[in-house]
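>>> coordinates for the following, if possible.
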Amino acid sequence: MNRVLWVLLILGFTSCDNINSLISQNTEGQNPVARVDNKYLFEKDLKGLLPERSRPEDSVNIVERYIDTWIKKQLMLKHAEKNLAIDEAEIERRVQEYRFQLIIYAFEKKYVEENLDTLITDEQVKTYYEENLDNFELKQNIVKGVFLKVPKEAPKTKQVKKWLQKWDTDKQREKLNSYAYSYASIFHLNDSVWINFDEMIANTPFPDQISNKVQVLRKQRFLEASDSAYVYYFRINDSKIADQTSPLEYVDMQIRDILMNKRKLALTREFENKIFNEARRKNEYEIYN
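Okay, here's the model as predicted:
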């Protein structure tokens, strides 16, 4: 029987828990499952390929794709070597350089993970924000507000508007929260979070009704629209227009990522310099004229 079919047959009728152990039993035998000229793909090369608890049919597909990909790569390599004037020395140099980069990257990554100070304070975020305001210009309109999409057949739809207009009172908030969880198809009730205005009103009638978004955001605090199936309510508590400076809380996570990346780079450079200076102190290298 064809070796590929044999492996796939095993994968199809063996529980996924036993697949890896079954494959490993044939490691020493070097049983091939595919060949391109004198290059072979062995059963041992498939070990660890399959995720645990995968279904037999999924396992078959994974192995088939892996074998097909391996064959295509070998054929492309064969034709490339045949039809290109290859500088073997240059290829080897690049392979070594890539290997060095991978090893150094793994080494530095481990060092950074073990030594990086991951605590970034609110004060550090605020300081970076204030020193780099020009880098935080908004590219879109953002709002703080409350949004609900309610089926027309839902009860008390007219009451929703009254609750939204009195949103500042705890009593109205509680009523609207309870209503939203019971009847709304989609809702956003966290009015302390800045959100992208265009994303919030996408797939609603609002974009067709609003001719000037900037004017609406500056003057209106309540929007209502409907289609054949739903009523849409949007209470706008605050807004920022594109080209204005982003509020600090809107870019808080972005700044934390920036500061963390800066720390990683600084720690990496410090580590490289430490190794370099230590080697120089111990006379572990020299440069010949």
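
>>> going forward, measure contacts and count neighbours with C-alpha atoms only.
Will do.

>>> buried residues in stretch 17-29?
Residues of stretch 17-29 classed as buried by neighbour count (16 or more other C-alpha atoms under 10 Å): Ile19, Asn20, Ile23, Ser24.

>>> could these go into JSON lines alongside secondary structure and distance to Gln172?
Shown next, in JSON lines, are the buried residues of stretch 17-29 (DSSP: H, G, I helix; E, B strand; the rest coil; distance: C-alpha to C-alpha, whole Å):
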{"residue": "Ile19", "secondary structure": "helix", "distance to Gln172": "59"}
{"residue": "Asn20", "secondary structure": "helix", "distance to Gln172": "59"}
{"residue": "Ile23", "secondary structure": "helix", "distance to Gln172": "64"}
{"residue": "Ser24", "secondary structure": "helix", "distance to Gln172": "65"}
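
>>> any chance of those residues in a markdown table, plus distance to Tyr98?
Output for the buried residues of stretch 17-29, formatted as a markdown table (distance: C-alpha to C-alpha, whole Å):
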| residue | distance to Tyr98 |
| --- | --- |
| Ile19 | 34 |
| Asn20 | 31 |
| Ile23 | 31 |
| Ser24 | 30 |
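
>>> run this one through as well so I can compare:
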Amino acid sequence: MRLVKIGTLKFLLVGTCLLAGLLCISCDSFGKKEPEREVVARVGEEYLYLDDISDLFADNLSAEDSIALASNLITKWATQRLLLSRAKFNLSEDKIAEFESLISDYRADLYTRAYKEALVAQSEDTLILDSELSEFYEKERVNFRLQEKIVQLRFIELPLQFLNREEVTERLRRFNENDLRFLDSVGVQFRKLHFNDSLWVPVSRILDEIPPLTAENESDNLKKSQFIELEDGSGVYLIKVTDVLGVNEIAPLSYIEPRLRQVLLNRRKMKYLRELESDLINEAIRRNEFEIYDNAQENTITN
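Here you go, the predicted structure:
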């Protein structure tokens, strides 16, 4: 192990590839000796190696910038190690033991969580049938109450000087197949349009899209089967409301379907993990890899 002075770090960072080549050439052709790692700093018995930090340097860094970055990385590494050393020296043994237990638990949790997520991703069935969704909705529908008013509507925003306003208004009101084809054909002239009146939309989103509608006047305007015309300094808004559901009413399935599918997927995932853990314990007992001693249980209960 060879120590490297900070002053020479510039050459190590810039010439890493050259150094690797020289090391390979100098290796014994018969023994295939591992190249010696370059040390750039030491704190106590811990060492920071060049290959620990070399990947953090961009190819387009100048030599001066590489030196500055290396100095910062080394200082940060040394400060962390020194603080950790002082902390272990000054903290009580009980506190250190507590931290070590937490670290051990966290490490185990990281490994097991990653393993379980990999198993779930490999085997989880993500297909939720419509029949499952409908059954779950009907069973739990009383729990799906709206927190916000929702509306089904279609609307168009026209420029203030739009010439064919009367025909567009009439066709948006009536809205048969011919009307829809006509409105689609001239839709490029509209500033905004929304024709999907089977889609439930929260009122907060409607207020964002139609500025003349406000929290103060929306209840007077957004009523079932109502047609309204509003205007502001930027445009004319033609709005046909087809249906409205208020706060605390039961949310329609189509509105909450994505959330319900996720709930069912999460339940399926939890069931799979419970079965996985149960199978793991049973398999370990069968293989004599896991055993609970009766006296340990008795001592636990009595204590």
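
>>> isn't Asp252 of the first structure right next to Thr127, touching?
No - using C-alpha atoms under 8 Å, Asp252 of the first structure is not in contact with Thr127; the gap is 11.5 Å.

>>> which one of the two has more residues nearby?
Shown here are Asp252 of the first structure and Thr127; by other C-alpha atoms under 10 Å, Asp252 has more neighbours (16 against 11).

>>> what do we get in the second structure for that one?
If you follow Asp252 of the first structure across to the second structure using TM-score structural alignment, you land on Glu257.

>>> separation between its match and Glu38 of the second structure?
Applying C-alpha to C-alpha, to the nearest Å, the value for Glu257 of the second structure to Glu38 of the second structure is 59 Å.

>>> for the second structure, what's the longest helix?
helix 253-286 (DSSP state H).

>>> next structured bit after that helix?
Next along the chain after helix 253-286 of the second structure, taking DSSP states H and E as the criterion, comes helix 294-302.

>>> run through who's touching that next one.
For helix 294-302 of the second structure, there are no external contacting residues (C-alpha atoms under 8 Å, 6 or more residues apart in numbering).

>>> show me the two of the buried residues of stretch 17-29 of the first structure that sit farthest apart.
Farthest apart among the buried residues of stretch 17-29 of the first structure by C-alpha to C-alpha are Ile19 and Ser24. That separation is 8.6 Å.

>>> shouldn't Gly235 of the second structure be in contact with Arg165?
No - checked against C-alpha under 8 Å, the pair Gly235 of the second structure and Arg165 is beyond contact range at 11.7 Å.

>>> okay, and the common contacts of these two?
With C-alpha under 8 Å, 6+ apart, Gly235 of the second structure and Arg165 have common neighbours Leu158.

>>> now the equivalent of Glu289 of the second structure over in the first structure: how far from Cys16 of the first structure?
The alignment partner of Glu289 of the second structure in the first structure, by TM-score structural alignment, is Glu284. Distance, Glu284 of the first structure to Cys16 of the first structure, using C-alpha to C-alpha: 52 Å.

>>> these two: which is more packed in?
Cys16 (18 against 9).

>>> in the second structure, which residue range corresponds to stretch 223-230 of the first structure?
Under TM-score structural alignment, the match for stretch 223-230 of the first structure is residues 228-235.

>>> measure the matching stretch end to end?
Stretch 228-235 of the second structure end-to-end distance (C-alpha to C-alpha) = 14 Å.

>>> off-centre distance for that stretch?
Chain-centre distance of stretch 228-235 of the second structure: 39 Å, with C-alpha atoms, centre = their mean, to the nearest Å.

>>> what about the aligned residue in the first structure for Arg113 of the second structure, neighbour count?
Superposed on the first structure with TM-score structural alignment, Arg113 of the second structure falls opposite Tyr105. Tyr105 of the first structure has 13 neighbours, counted by other C-alpha under 10 Å.
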